[in-house]
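Visitor: One predicted model, sequence on top.
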Amino acid sequence: MTWNRNNAISEFVRRRRKEAGLTQLELADISGVGIRFIRELEQGKPNLMADKINQVLLFFGHTLTPTEISDETRRNLGS
């Protein structure tokens, strides 16, 4: 699997961290995850644990939630 630095979660966390004036290390400390996890999250590692992603997102007042996708997107998932 390839990493996607531009996925929605990676971009959200990176942008919100910078808006908060935090380094990756500071966000890791505040959210209770390791620095390696923050780096991998922001770099778009594809197989991170959802509970840890939620730990970081909760700091910004968000959580992972199911989102409906279009039929076209669903058809393209196998591409």
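Guide: Yes, it's here.

Visitor: can we go C-alpha only for contacts and neighbour counts from here?
Guide: Will do.

Visitor: Can you list the buried residues in stretch 24-40?
Guide: 24, 27-28, 31, 33, 35, 37-40 (16 or more other CA atoms under 10 Å).

Visitor: list the contacts for residue 27?
Guide: By CA atoms under 8 Å, 6 or more residues apart in numbering, residue 27 lies in contact with 17, 38, 56.

Visitor: Ok, residue 31 next?
Guide: Counting by CA under 8 Å, 6+ apart, residue 31 has contacts 55-56, 59.

Visitor: List just the nearest of the contacts of residue 27 to residue 9.
Guide: Nearest to residue 9 among the contacts of residue 27, counting by CA to CA, is residue 56 at 10.4 Å.

Visitor: Give the buried residues for the lengthiest helix in the chain.
Guide: Across the chain, the longest stretch assigned as helix under DSSP state H is helix 8-19. Within helix 8-19, the residues scored as buried using 16+ other CA under 10 Å are 9-11, 13-14, 17.

Visitor: Pasting the second one now:
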Amino acid sequence: MNNLIANYERILEVLREISDETLLSYQRRIPKMKDLEVVSLVLTAEYMGIDSENHLFRQLSGLISEKIERSVYNRRK
């Protein structure tokens, strides 16, 4: 599996099986990307050895990159 999106979706599937999807109380607005999806994206980047966020966001498809900006990704990570 060399595809970033395929890895992301597989890790997200496993995380959904083992945890609850609840928003933490510190979030005032409902985010476009859920906490579990952010964790899945972080784990996918680590799994694939992507150290640079710039490189990660260049590889993201339009579906994921429209949900989250780099600054929001950094804060929530």
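Guide: Looks like it arrived, so ask away. Everything numeric here is computed off the predicted structure, so don't read it as measured data.

Visitor: Can you give the structural similarity as a TM-score?
Guide: The TM-score (TM-score structural alignment, normalised by the length of structure 2) is 0.38; 42 aligned residues with a CA RMSD of 3.5 Å.

Visitor: quick one on the thing from earlier: which other helices and strands does the longest helix of structure 1 contact?
Guide: helix 35-42 (3 or more CA pairs under 8 Å, 6 or more residues apart in numbering; DSSP states H and E).

Visitor: who touches the helix it packs on?
Guide: 5, 9-11, 13-14, 24-25, 27-29, 48, 53.

Visitor: Touching, residue 40 of structure 2 and residue 14? I think so.
Guide: No: the pair residue 40 of structure 2 / residue 14 is not scored as a contact, 9.3 Å apart, by CA atoms under 8 Å.

Visitor: ok, these two, which is more surrounded?
Guide: residue 40 (22 against 11; other CA atoms under 10 Å).

Visitor: Nearest spatial neighbour of the more buried one, chain-adjacent residues omitted?
Guide: residue 12 (5.3 Å; CA to CA, 6 or more residues apart in numbering).

Visitor: try residue 59 of structure 2
Guide: In space, residue 59 of structure 2 is closest to residue 4, 7.5 Å off (CA to CA, 6+ apart).

Visitor: Buried residues of the helix or strand harbouring residue 54 of structure 1, list them for me.
Guide: According to DSSP states H and E, residue 54 of structure 1 maps onto helix 50-59. Neighbour counts over helix 50-59 of structure 1 (16+ other CA under 10 Å) mark 52-57, 59 as buried.

Visitor: Just after it, pick out the following helix or strand.
Guide: Following helix 50-59 of structure 1 in sequence, per DSSP H and E, is helix 71-76.
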